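In: Below are the sequence and a predicted model; questions follow.
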Amino acid sequence: MDIVKAMQVFATVVEEGGFSRAADKLATSGAAVSRQIAALENHLGALLLQRTTRRLSLTEPGEALYERAQQLLASIAETEAVVGQYALRLSGSFRISAPLSFGIHQLAPVLPEFHRRHPDLQFDIDLSDRVVDLVHEGFDLAIRITRAPSPNLIARKIARINMIVCAAPGYLAERGVPMTPADLAGHDTLGYSYLSSSDNWEFYDAAGTAIQVRIQPTVHATNGDLLRHLALADGGIMAQPDFIVSEDIASGKLQRILTEWSFGEFNLYVVYVSRRFLPAKMRVFIDYLVEVWGEFPHR
């Protein structure tokens, strides 16, 4: 039995002076209150309450239990208040994992404002494109760009991420512009090592039909900015998020291709282990990311 709950019911019966009034106070039935008291008496092996049709009185063991139950319940309430205040305090530190390029281009610019709002919070940020193990590596949360987050984690979708297939105008002038995804077979490509579909690039036409193309990259890399520099140097065709290439597309340094096809839906997520007892500092930080990253690309 839940001894603390039973003591709470017992104390309420004593304070309210009866089972029905206690039931009203606890938003339950008189029968449920009676069962709790009977179970408590059976557990302790002592009669706690003298019941008559007119009055309810404490037995000697009941008086002793009521005195101690008051102390215990007060101590529990005090402990809950202390822990609750700690959970709500926007202070302390938490550890974050984020992709390298995203961390530099997007996370770094928004942290100063968050720190201004909450100066007692500190961050330990690990920038890496690998998928970290939140539990075993001690991370509080991770920022991830993916088609589908792990089903073992709680995921909060922040924004849509547009993937852009592009190359430098010089490369396209020399090698030709692919007109369909199948044309990529004859081109130099630059592959992102952590892409969930690996070297199988998946496109979707206007009707939503999937078209999968197997590429053979001249370079694999674990970082999108490195691939961007290679593409700018006429190194080949790549598929990268808009926050990495949008400025180059706007300036004409890179040219978008295969615009009639979509590279599939990628989203920006914040993932963490458990929804229960989520510290206030994490809730506030996640809400802040939703506030500042509602749309992409950001420059």
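Out: Okay, I see it. Nothing here was measured: the structure is a model prediction, and the numbers come from that model.
In: Please count neighbours and contacts with C-alpha atoms only from this point.
Out: Will do.
In: could you pull out the helices for the stretch 1-150 of the chain?
Out: Across the stretch 1-150 of the chain, reading from the start of the chain, the helices by DSSP state H, counting those that start in this stretch fall at 3-16, 19-26, 30-44, 60-88, 100-102, 108-117.
In: Make CSV from those helices and add mean neighbour count to it.
Out: Compiled in CSV, those are given as follows (neighbours: other C-alpha atoms under 10 Å):
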stretch, mean neighbour count
helix 3-16, 18
helix 19-26, 17
helix 30-44, 16
helix 60-88, 14
helix 100-102, 19
helix 108-117, 12
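In: another one to put next to it:
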Amino acid sequence: MIDLNDLRVFERVATLRSFAAASRELKVPRSSVSRSIQRLEATVGVRLLQRTTRDVTLTEAGVALLDQSAESLARLGDALDYVSGLGEEPRGTLRISAGIGFGVNILSELLPEFIRRHPNVDATLDLSSTPADLVAERIDVAIRMGPMPDSQIVAKRLGLLHRYLCASPDYLSRRGTPAVIDDLRRHDLVDLPVRDGRKSTWVFVKDQERVEHRQAARLSVNCALTVHKMLLNGGGIGLSTAYLCAPELEVGRLTRLLPEWSIPAVVVHAVFPTQRQLAPAVRAFVQFMIEHPKAGAYWQHDALQ
């Protein structure tokens, strides 16, 4: 009979491709990791991993076992965490994934207050410009922007992210200030990358009028925080999120352009790896994000209205 702990050790080694990394994450000696793999291979009767001094690769049997076991182990762990937390205060380690800009400017302010309110909760924050694999990376909750690409994704709406068309005074002094949307064609745009090499599309709304402006960006980067920094440094004209640009607009380091037009807000969601019941720490974090007044001042409401 397979030992579930040995299976859990295998899943971590196979996912991380490293005995040492699995040992550190599981907080057990490397020798214990090796013994768990040996016992599991003896139980199933086949080799699951090929080990060298530099790398760990999966055999065909190892790939098959990982595919079949990873999500089941995650669900089992989630179920145990949830049951053990019923009727208790939130506790344990909360693993959060978010974009770099949101993490630096919003979560860096909110998480210290969250853990003060919940002394039995530790938080691990993973920041990346690309969405994390919630199951493989054992993420409890991810902050995602925009429409959900898959209707099967389990998500909770947190609020709206407002954006403004901005440039630095230095750039505008050199290149002039656009008076109408079509004037943007004479300017350098800064934007996030667009798939398949297509031109960026910016949507402007005024009353019942809607205009789509398509233009290739001169500067593109896959991080909203870096877009914002490029705008501050005179790189061109771009869209900056309210929590980034509102303080700079207030002190004059950025200038809002075409203010008679609005940019459609982006929906912010908390996304979960499965349709399971949420552990108390996850529920507490999501509710905290919705209700916390400092968050509302920067991204749940229009910061310039």
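Out: Structure's in. What do you need? From a predicted model like this one, the values you see are computed outputs, not experimental measurements.
In: quick revisit: closest to Lys253 of structure 1 out of the helices of the stretch 1-150 of structure 1?
Out: Between Lys253 of structure 1 and those, the shortest gap by C-alpha to C-alpha is with helix 100-102, which sits at 18.8 Å.
In: Would you pull up how far that closest one lies from the middle of the chain?
Out: Mean-position distance between helix 100-102 of structure 1 and its chain equals 18 Å (C-alpha atoms, centre = their mean, to the nearest Å).
In: Give me the contact list for that helix.
Out: Residues outside helix 100-102 of structure 1 that contact it (C-alpha atoms under 8 Å, 6 or more residues apart in numbering): Leu127, Ser128, Asp129, Asn223, Gly224, Asp225, Phe243, Ile244.
In: do stretch 119-129 of structure 2 as well
Out: Stretch 119-129 of structure 2 is contacted by residues 89-100, 103, 111, 115, 222-223, 281 when judged by C-alpha under 8 Å, 6+ apart.
In: So what's the residue count around Thr286 of structure 2?
Out: Careful, residue 286 of structure 2 is Val; it's not Thr. Burial measure for Val286 of structure 2: 18 neighbouring residues, criterion other C-alpha atoms under 10 Å.
In: if you go through the stretch 101-250 of structure 2 in chain order, where are the strands?
Out: Under the criterion DSSP state E, counting those that start in this stretch, strands of the stretch 101-250 of structure 2 are mapped to 121-127, 141-145, 154-161, 163-167, 189-191, 200-206, 209-215, 219-220, 237-241.
In: average gap between the longest one and structure 1?
Out: On superposition with structure 1, the average gap between strand 154-161 of structure 2 and its aligned counterparts reaches 1.6 Å (mean C-alpha distance after the TM-score superposition for structure 1).
In: Can you check which part of structure 1 that strand sits on?
Out: Counting by TM-score structural alignment, strand 154-161 of structure 2 falls onto residues 154-161 of structure 1.
In: Might you report the residue contacts of Ser274 of structure 1?
Out: Listed by C-alpha under 8 Å, 6+ apart, the contact set of Ser274 of structure 1 reads Leu153, Ile154.
In: can you redo the strands of the stretch 101-250 of structure 2 as TSV with mean neighbour count and distance to Glu41 of structure 2?
Out: Shown next, in TSV, are the strands of the stretch 101-250 of structure 2 (neighbours: other C-alpha atoms under 10 Å; distance: least, C-alpha to C-alpha, whole Å):
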stretch	mean neighbour count	distance to Glu41 of structure 2
strand 121-127	16	32
strand 141-145	21	33
strand 154-161	18	35
strand 163-167	24	54
strand 189-191	25	50
strand 200-206	16	52
strand 209-215	13	57
strand 219-220	18	48
strand 237-241	25	51
